[in-house]
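# Predicted model, plus sequence, below.
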Amino acid sequence: MPATVREINGAELEQVISTGKVLVKFYSKTCGPCKMLKFVLNDVAKVVDDVEIVTIDFDENKDILEKYAVSSYPTMIVFKDGKEVERVKGLQQKPKIIQMLS
């Protein structure tokens, strides 16, 4: 089943990343590259399976940023069963994101 992209808040993050493979995008509503990345992630979601893709607003969830050492946006972190397996900062292209998830 194709993935979907959904918004969560910092309080939900622990539960979401606890099982399976999850891509978390930390973003800001005022960030140009973050807005472009939204379209890229929607495109990625159409071609990947067994991955959950979630986004967290940087400005509304500052408490979770420190816990995961997120200092800039956009930042994407891939978690597998609750453990961080990869992290990238900045706008990424579809092939790079798909490679991260494989």
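Alright, I've got the coordinates.
# switch to C-alpha atoms for all contacts and neighbour counts from now on
OK.
# For Ala45, which non-adjacent residue is spatially closest?
Spatial nearest neighbour of Ala45, chain neighbours left out: Ala3 (4.6 Å); criterion: CA to CA, 6 or more residues apart in numbering.
# so the one you found sits right up against Glu52, yeah?
Yes. Ala3 is within contact range of Glu52, at 5.9 Å (criterion: CA atoms under 8 Å).
# more crowded one of those two?
Neighbour totals were compared for Ala3 and Glu52, and Glu52 leads with 21 against 18 (other CA atoms under 10 Å).
# how about that one, what does it touch?
Residues near Glu52 by CA atoms under 8 Å, 6 or more residues apart in numbering: 3-5, 21-23.
# show me the residues around the residue nearest to Ala45 that make contact.
Per CA under 8 Å, 6+ apart, neighbours of Ala3: 45-53.
# so can I have a markdown table of those residues showing secondary structure and distance to Lys94?
Rendered in a markdown table, the data for these read as follows (DSSP: H, G, I helix; E, B strand; the rest coil; distance: CA to CA, whole Å):
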| residue | secondary structure | distance to Lys94 |
| --- | --- | --- |
| Ala45 | helix | 10 |
| Lys46 | coil | 11 |
| Val47 | coil | 10 |
| Val48 | coil | 11 |
| Asp49 | strand | 15 |
| Asp50 | coil | 17 |
| Val51 | strand | 15 |
| Glu52 | strand | 16 |
| Ile53 | strand | 14 |
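# this is the comparison structure:
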Amino acid sequence: MAIVHLSKDNFKEEVLESKVPVLVDFWATWCGPCQTMGPLVEEIAEERADIKVCKLDVDQEPELARQYRVMSIPTFLVFKEGEVVKRDMGVMSKEEVEGLIG
């Protein structure tokens, strides 16, 4: 499944109203660790049909980053039924990211 790029316009529909778990990668283009995690996040999106994988650029959507208390990036949030159930940040292995999803 392709990565969904989030904005305030599609966040509710794509994340909060999703019927499947959603992994959201809060990132920015200038962030080195975010660039490191990018290919790994894309890999997970391609391999896992049971979840939705989204990316949210914190520079384009600072209100959403603030709302979810994203203080440093990359930050990964897992949403189930519209609620944040897991969160972690920084450079992680693929196994660690998938461990957040369950």
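That came through, no problem. Fair warning: this is a prediction, and the values are worked out from it, not measured in the lab.
# Give me the TM-score for this pair.
Laid over one another, the chains give 0.89 as their TM-score (TM-score structural alignment, normalised by the length of the first structure), with 100 aligned residues with a CA RMSD of 1.2 Å.
# May I see the PyMOL selection of the buried members of the contacts of Ala3 of the first structure?
Only the buried members of these enter the following PyMOL selection, criterion being 16 or more other CA atoms under 10 Å:
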select buried, resi 45+48+51+52+53
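# Apart from its neighbours in sequence, what residue is nearest the residue nearest the centre of the second structure?
When the second structure is reduced to its mean C-alpha position, the nearest residue by CA atoms, centre = their mean turns out to be Val24, at 1.5 Å. For Val24 of the second structure, ignoring the flanking residues on the chain, the nearest one in space by CA to CA, 6+ apart is Cys54 at 4.7 Å.
# ok so that neighbour is a helix residue?
No. Counting by DSSP: H, G, I helix; E, B strand; the rest coil, one finds Cys54 of the second structure to be strand, located in no helix.
# Surely it touches Ser7?
No. With contacts defined as CA under 8 Å, Cys54 of the second structure does not count as touching Ser7, sitting 10.2 Å away.
# which of those two has more neighbours?
Between Cys54 of the second structure and Ser7, Cys54 has the larger neighbour count (other CA under 10 Å), namely 23 against 16.
# residue boundaries of the helices in the second structure?
Assigned helices in the second structure, in chain order: 11, 32-47, 62-67, 94-101 (criterion: DSSP state H).
# show me the contacts for Gly90 of the first structure.
The neighbours of Gly90 of the first structure, taking CA under 8 Å, 6+ apart as the test, are 33, 73-75.
# Also Ile101 of the second structure?
Ile101 of the second structure sits next to 21, 23, 78, 86 when contact means CA under 8 Å, 6+ apart.
# which among these gets closest to Glu61 of the second structure?
Ranked by distance to Glu61 of the second structure (CA to CA), those are led by Leu23 at 16.8 Å.
# what sits against that closest one?
With contacts taken as CA under 8 Å, 6+ apart, Leu23 of the second structure has the following neighbours: 51-54, 76-79, 101.
# Next: Gln99 of the first structure.
Going by CA under 8 Å, 6+ apart, the list of residues near Gln99 of the first structure is empty.
# Alignment lookup: it to the second structure.
When the two structures are superposed using TM-score structural alignment, Gln99 of the first structure falls opposite Gly99 in the second structure.
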